[in-house]
Structures are given as structure tokens and as C-alpha cells.
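Colleague: sequence-free structure coming up:
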């Protein structure tokens, strides 16, 4: 006779504490089997066999497995397509309900709908919960029920709606005894999935409250080692709870809290306007822009060889570490779209391939902001001057010297475009595309 269980399907919520779906699964009192799927549909799109994100997920899963084994349970980790995995699970167990947390991305929506259909055909429930944001979907809207497309009024409504209940942790630990008891399953190795081990030291999960306290004055200076919290990757994969970070931020620093609200805002935009996650400009008229899309210039940008030290430093930091400081992300994105007139989608895809904390909604939002095609974007006539940005945010050139030590040497390339010339060109190009017909 097949064992009767419920299943908790982990995706971007890789922790056992303060996890909404896990709480709802465990508190029913039935045995709960934890599973994770290394989705081959996603992995197949990754270009780098030493992708740091796969290694990060693998490390997080291994840590969770250690905790589960200590409780006499185990996570069952699969490498395959979700539909095939659930077909196997349904044949192995008598599954009552599958629990999971919401994912708002277009692929995730399609995947979850297909899995729900499969489960329903077998008489199995599929329950999902809000976990990776504080407010989702239609929870923060204008008074007429329509979604906000400008951040500031959205953030005001967000803060007005916030009560302690929204930040309350889910006490999963009270019900850990309800994990399904079984012998440990082996976790597929990175090598068995055709990925390589990486030597990266990932950021700590412990939020440094001193960083949060001084965030307002330090966050724009990329040379500061502790100017930002480096929590992006943990929020992306759910190794920390958004509720725990928002609780700390709400008490210490409103600027830091605003950065968490931006995450909610972009997830909400993706939910209401899924076209942005499928390669479309938020503002349709910006599809008319005539991009230059010079592949040789794009290659120089990718490699950090533009002749603009602050731009090159950012790209080299990204290529080496999978991280780029947020101020520098804006500078390099503005440079690609405005100075080089290269389609923001090229930059978005490059970041998607390289960023350790890559998140579709925030990455798309940031790139469309830089290109002026997004919601609440920089006006198109705003063109960051890399020299002025350097003067303001890396005056002593410490960040540049770290990543571009040769920037004053004979062999360092000349600027690939003159700022004033590039600015004139982009303003003329945008104006021509956006003029009323």
C-alpha cells in the first residue's frame, strides 16, 4: 500500500523557518514530504556550466537536507521536468495535497498551471501561498482598484497598509515533527547535472543591522565594502524571509525599506503587465526606437573595455563575482542604452545570465527604467554622464582601481564614444521615434 502524504514543493523559498506554504502543510498534522526539482527546462537555458546560481541553490538544498535528516526526514531532490517528477510522485505515494508558494513569472505561471491540471486529474489538491513579497497582485492598488504604475504613490499606500500582522513570522518550527519520516535521499551532485563546483564565497544570511542603519548615506558608494547588505541573492532564492528583513528595515531605515518595496512593486508590475516579462516595452511607443545594436560595441561593454573606467569596473565586477553595485548597475545600463544605443533587451539578457541575484521582475524593471521605456522610468533626456557619476560616487577612484587597475596605463582603451556626441545622438533618436505621428 502506498504511503499517504502531503508534499511541500520548494522553489524560490529555500528555508524551513518562516515559510508560508510549509507552515500550512505542516500544521495539518499529516506527514509532509519536502521536494525540490532542478528543472531541466530552466537549466538548459543557462550558458555557463559553472553558473554560481546553481551552486548557490545546491548549497542551500544541502543545508536544508542536513536539518531534515537531523529530524529523521529527508528532502527528495529531482533533476528533470516538473510534470514528469509529479507523475512519478503520484505513482509512488498517495498524495493528498501539494503545497507551494506563489511565483509570479510567466514561465512559473505556465508550469504551475500544468502541474495543477495533472494533480487535479489525479484527485490531488494544489495550494499555493504568498511568501516572497509582503504585498502581491491586487493587495496594493489605487482607490479605483487599478494597479499603480508609479512607485512613490504605490510605496505610500504600501506603508499605510502595513500592520504587524503582515510581518509576522510563520512558526513552522512548532510542527517540524510532522515531516514525513524516511531514510535520507541522496541529492544529485552538480556534476551529475552537468554543472561544475564553484569556489565563490556567498554573502552571509545574517543581515548586518549596522549596514541597514547607515544605508541612506552609504548605499551609493561602490567602493564601500559594507555599504549595501548583499541580501539580493537570499531574497531571490528565499534563503531568508522577506518578513524578517522588512521588520528590521521598518525599525531602522526607511531608505532600505523602500528598496524592499521596489521588489514588491516590480513583482506587482510583472503580475499585472506580463508582457514586460516577455520582451516587450512597458510603454509601447518605445518599441519604435531605432537601436544601433552594434555587436562589436556590445562585446566591449560586456568585457568591460569601453574606455569609461566606472562602466568597465562594473562589468568586470559582474563577470568576476556575479554581483554589481546598484549605483553602478544604473550607470552601465544607461551607458549601453543611451551612449551606445543598444537595445535594453540585450543588456537585460546579459544581466540575466550573469547576476547571482537575477530576478526577472527587478531586472526588467531596472533595464526599462534606464532605457526610459518602463513604468516610472527616468525621462529619456536623462543620460548619465559617467565622469560626473565617478566624481560623485567614486571620487577617490577606489572602486575603479580595484577592478580596472590599468585605467591610467598606456594600453587602456580610449573612450569608445564621446559623451556629448552620444548624448546628442540618443536625444535625436528618441525624439524622432516618439514624435506624434
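Modeller: Looks like it came in fine. On a predicted model such as this, the values are computed, not experimentally measured, just so you know. Residues are numbered from 1 along each chain as shown.

Colleague: rest of the way, CA atoms for contacts and neighbours
Modeller: OK.

Colleague: now do the end-to-end distance for stretch 42-53.
Modeller: 12 Å (CA to CA, to the nearest Å).

Colleague: again with stretch 66-82
Modeller: Across stretch 66-82, first to last residue, CA to CA, it's 24 Å.

Colleague: please apply the same query to stretch 24-37.
Modeller: Using CA to CA, the two ends of stretch 24-37 sit 20 Å apart.

Colleague: and residue 428, how far from residue 319?
Modeller: 32 Å.

Colleague: next one: residue 363
Modeller: As judged by CA to CA, residue 363 and residue 319 stand 16 Å apart.

Colleague: higher neighbour count, those two?
Modeller: Using other CA atoms under 10 Å as the criterion, residue 363 and residue 319 rank with residue 363 on top: 20 against 17.

Colleague: element containing residue 6, please.
Modeller: Using DSSP states H and E, residue 6 sits within strand 4-10.

Colleague: check which helices and strands that strand sits against.
Modeller: Where contact means 3 or more CA pairs under 8 Å, 6 or more residues apart in numbering; DSSP states H and E, strand 4-10 is packed against helix 20-26, strand 32-39, strand 94-101.

Colleague: one more pass at 6 Å, please.
Modeller: Under the contact definition 3 or more CA pairs under 6 Å, 6 or more residues apart in numbering; DSSP states H and E, strand 4-10 sits against strand 32-39, strand 94-101.

Colleague: packing partners for the last one?
Modeller: Packing contacts for strand 94-101, counted by 3+ CA pairs under 6 Å, 6+ apart, involve strand 4-10, helix 20-26, strand 125-129.

Colleague: for the ones you listed, which one sits closest to residue 244?
Modeller: Among these, the nearest to residue 244 by CA to CA is helix 20-26 (12.9 Å).

Colleague: how about the closest one: buried residues?
Modeller: 20, 21, 22, 23, 24, 25, 26 (16 or more other CA atoms under 10 Å).

Colleague: please tell me how far the third one sits from residue 129.
Modeller: Going from residue 22 to residue 129 by CA to CA gives 10 Å.

Colleague: what about versus this one:
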């Protein structure tokens, strides 16, 4: 009995050490890549069957068929949406709720979709209809409509770089918010709110830095509103809100009347944004308002001790206005265009390069000499260009590397052999 036990002990220990060695080699030695099991995991101790969607004993082909059968993907889908994409609508309904407004305030809803549009301005077109539908379901009284106007106005005049998207939002809502009480519709209430701030311009332009900052946001928002807010005339043709035209002129006068650096920088931004449109509109009306504004800028440059950077901005603005705001008008008839009357005459001409890499076109006064120099240079290397014009220098065949030559000959022989089959 003792002998049997003693004889079994070494084999048991050797078996254990062998298993340990196998486990060690399996852990630390690279092996073949793992594959998916062909069967489901074994039944648990409780005897319950596995809940795997793939029945036991099915092969990988059956597993793939099951995945395809249960998949929600469709080749006929109108568009592909990545799995990690989250739209504003997904954020609203993330809790499975069918109605968003009763669970939050109008202020929270406005802040949420404004934040979404500010971070993803490219989603404006795809999200605006949903936002409008939600607002129409919320705005049911005159008080709520006034609250909505105030909320959007505050967001548009306090968030940096949101003025443009805010103006587009206001233009859309002015046509699609259905509630229109006696006090005014969305657009009328918005213009009244802007008028209230306009009447406080003298106090705001002389206020503390924070007050000035909010006033400058308001000025730029009003400029964007003038460019984007459409008002239909009697002929049903949309046009700009001319009521804002006089307001913008007065705001510019207010800024130039208090010529510190922040006010001057705000005036420059407004003119770079809308100066060309304002200039055109005033000229159509036979008014010289832009000339008056340029005169104010020149007076500031002469009399005011503004910083060097702001002075450079003002000078660049005067140059921009004198060049018709950077716009170039082509000749009326293309056949009448000449290098003297059409700045775009040489626009479509090819660009050449001299030997030292200097670019030149047909508009260059020394075009003929430089182009002849290129022709002369090509004459020195008649074989340097292929017939298709690609820059590919063909060297002497004798200079071909022996290995390359051997490989090329082998390639030619194999090509001939394939051609004869």
C-alpha cells in the first residue's frame, strides 16, 4: 500500500510540473491567434442553458447567418450615420421620453439647442425643423413668446462667434413660429428688443469693460441681423430690414465718437462684415453716408492716439473701401476686355517658372524674354520630356543597374509568355 502511494506520488508531481510548464509556455510563448469557439460555452453548474443567441453546435457560417438575420442595417437606407454620431434630437430623447418640454424649462431647452448649434453650426439645416417644431409646441402664450425672444437675444449677444448662427436662427423663427399675438410676432418683438438696447448705446459705449464687451456683441449681432433677416415686401420678394440700416450708421457714429481701442476695433469688425452692403445700399439711395464714415476714420487717424495695431486696422479698412471693398468688376463684353481695362484679363493664363524658380505669367512685362529662355533651355535637353509632357528624364540605357536590367528582361519574357497563352 505504501509502495503504491509512493510510486504514484512522483508521477503526480511530474504531471503537475508538466501542466505548470505547459501553462507557462502558453502564457509566455507566442502561439497561433485565437479563434471563435465552434460551440457555446458549457452548461453552468445550475443546469441552465446558455443564453447565447447562437445555438450549441452551430458553425461559424450559421453564426454569421444569425447576425445578418438579427441586424438592423439596411442597404436601402437613405444615408449612413456613424454609430458614435449624436444629433440634438438623440440628446433630447436619450431618456426615452416622448415629450421634452414638460421635463425642463424653456430656458434650458433654448440653452441646449443653442449650445448644440454653436458647437456644430453645420447641423443647422438638419436640426432647425425639429427645433422649430418643439418651440411651436412650447410657445402657446404671449408671455412665453416674449421669453423666447429674450432668451435667443441674450444667447446671440453673449456667446462669442454665435452672431451669424443666431441671426440665421432669428430669421427662420420669424417665419415659422406660429403664435402671433396682438403685441407682435417673433420678428417684431425681436426688433423691439434690439431697439431697447439701441437707445442705451451712449451709456453702454462709456461703461466698464464688461458692459462695453456686451455692447460690442450687440453691434456685431445687429450687423449679422441686417445681412440675414429677410422681410418680404408687397411683391413677395424678400429684402433686408432697412429699419436696421439707420441704426447701424448711428452705432458707427457712437463708436467713433468714443475712440478707444475696443470701440474702434468693434467698428472695424462691423465695417469688414457689412461695409460693402452698407455702401451699396447708401449709394442706391443717393446718400453719401459711407464717405462720412471714412472721413471720421481719417480724423481718428490724425487726432486720436490709438494703439499701433488699431491704427493699422483702420488704415487697411480705408484701403479696402477705396478698392471697392476688394471687389473686381470685369469688362461688360469679353471681346472688349484688354489688359488695361480688365484686371482679370490674365486670370486663366498658365503660370511658368524661370530657372531659379521665379513664377511669371503673360501679365509679366518681361514675359516674352522669360518664356524664350524656357524654350532655349528645353532645346538643350530634347529627350528630357516624354511625349505626354511629364517631367521624366530618360537616362542612358548603358547606365542601368545590372540587377534592374536583369529583372526587366525577366519581366519582358514573362509578359511575352502570358501573351502567347
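Modeller: Okay, I see it. Values in this document were obtained by computation on a predicted structure and should not be read as measured data.

Colleague: can you calculate the TM-score here?
Modeller: The TM-score (TM-score structural alignment, normalised by the length of structure 2) is 0.20; 144 aligned residues with a CA RMSD of 7.1 Å.

Colleague: thinking again about what came up before, mean neighbour count added to the helices and strands packed on strand 4-10 of structure 1, as a markdown table?
Modeller: Converted to a markdown table, those look like this (neighbours: other CA atoms under 10 Å):
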| stretch | mean neighbour count |
| --- | --- |
| strand 32-39 | 20 |
| strand 94-101 | 21 |
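
Colleague: among those strands, which comes closest to residue 58 of structure 1?
Modeller: strand 32-39 (9.2 Å).

Colleague: which SSE is immediately downstream of that closest one?
Modeller: By DSSP H and E, the next helix or strand past strand 32-39 of structure 1 is helix 40-43.

Colleague: would you mark the buried spots in that following helix?
Modeller: residue 43.

Colleague: for the strand holding residue 6 of structure 1, give me every contacting residue.
Modeller: Strand 4-10 of structure 1 is contacted by residues 31-36, 94-100 when judged by CA atoms under 6 Å, 6 or more residues apart in numbering.

Colleague: and for residue 281 of structure 2, the neighbour number?
Modeller: 16.

Colleague: which element is it on?
Modeller: Going by DSSP H and E, residue 281 of structure 2 is in helix 261-284.

Colleague: next, the buried residues of whichever helix or strand comes after that helix.
Modeller: Beyond helix 261-284 of structure 2 in the direction of the C-terminus, DSSP H and E gives the next helix or strand as helix 289-303. Within helix 289-303 of structure 2, the residues that qualify as buried are 289, 290, 293, 294, 296, 297, 300, 301, counting by 16+ other CA under 10 Å.

Colleague: can you add distance to residue 132 of structure 2 and give these back as JSON lines?
Modeller: Shown next, in JSON lines, are the buried residues of helix 289-303 of structure 2 (distance: CA to CA, whole Å):
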{"residue": "289", "distance to residue 132 of structure 2": "38"}
{"residue": "290", "distance to residue 132 of structure 2": "38"}
{"residue": "293", "distance to residue 132 of structure 2": "39"}
{"residue": "294", "distance to residue 132 of structure 2": "42"}
{"residue": "296", "distance to residue 132 of structure 2": "43"}
{"residue": "297", "distance to residue 132 of structure 2": "43"}
{"residue": "300", "distance to residue 132 of structure 2": "46"}
{"residue": "301", "distance to residue 132 of structure 2": "47"}
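
Colleague: show me which of the residues you listed is closest to residue 360 of structure 2.
Modeller: Using CA to CA, the buried residues of helix 289-303 of structure 2 come closest to residue 360 of structure 2 at residue 294, 36.4 Å.

Colleague: report the separation between that closest one and residue 303 of structure 2.
Modeller: 14 Å.

Colleague: and for residue 210 of structure 2?
Modeller: From residue 210 of structure 2 over to residue 303 of structure 2 (counting by CA to CA), the distance is 27 Å.

Colleague: can you check residue 211 of structure 2 too?
Modeller: For residue 211 of structure 2, the distance to residue 303 of structure 2 - CA to CA - is 26 Å.

Colleague: spit out the contact partners of residue 283 of structure 2.
Modeller: Here residue 283 of structure 2 is in contact with no residues (criterion: CA under 6 Å, 6+ apart).

Colleague: re the thing from before, now the strand holding residue 6 of structure 1 against strand 32-39, angle please.
Modeller: 40 degrees (axes from the mean of the first three to the mean of the last three CA atoms, to 10 degrees).

Colleague: list the buried residues in strand 4-10 of structure 1.
Modeller: Those would be 5, 6, 7, 8, 9, 10, for strand 4-10 of structure 1 by 16+ other CA under 10 Å.

Colleague: which other helices and strands contact the strand or helix carrying residue 194 of structure 2?
Modeller: Taking DSSP H and E as the definition, residue 194 of structure 2 sits inside helix 186-198. Helix 186-198 of structure 2 is packed against no helix or strand, with contacts defined by 3+ CA pairs under 6 Å, 6+ apart.

Colleague: now what about that helix, what contacts it?
Modeller: 149, 174.

Colleague: moving C-terminal of it, what's the next helix or strand?
Modeller: Scanning onward from helix 186-198 of structure 2 (DSSP H and E), the first element met is helix 201-205.
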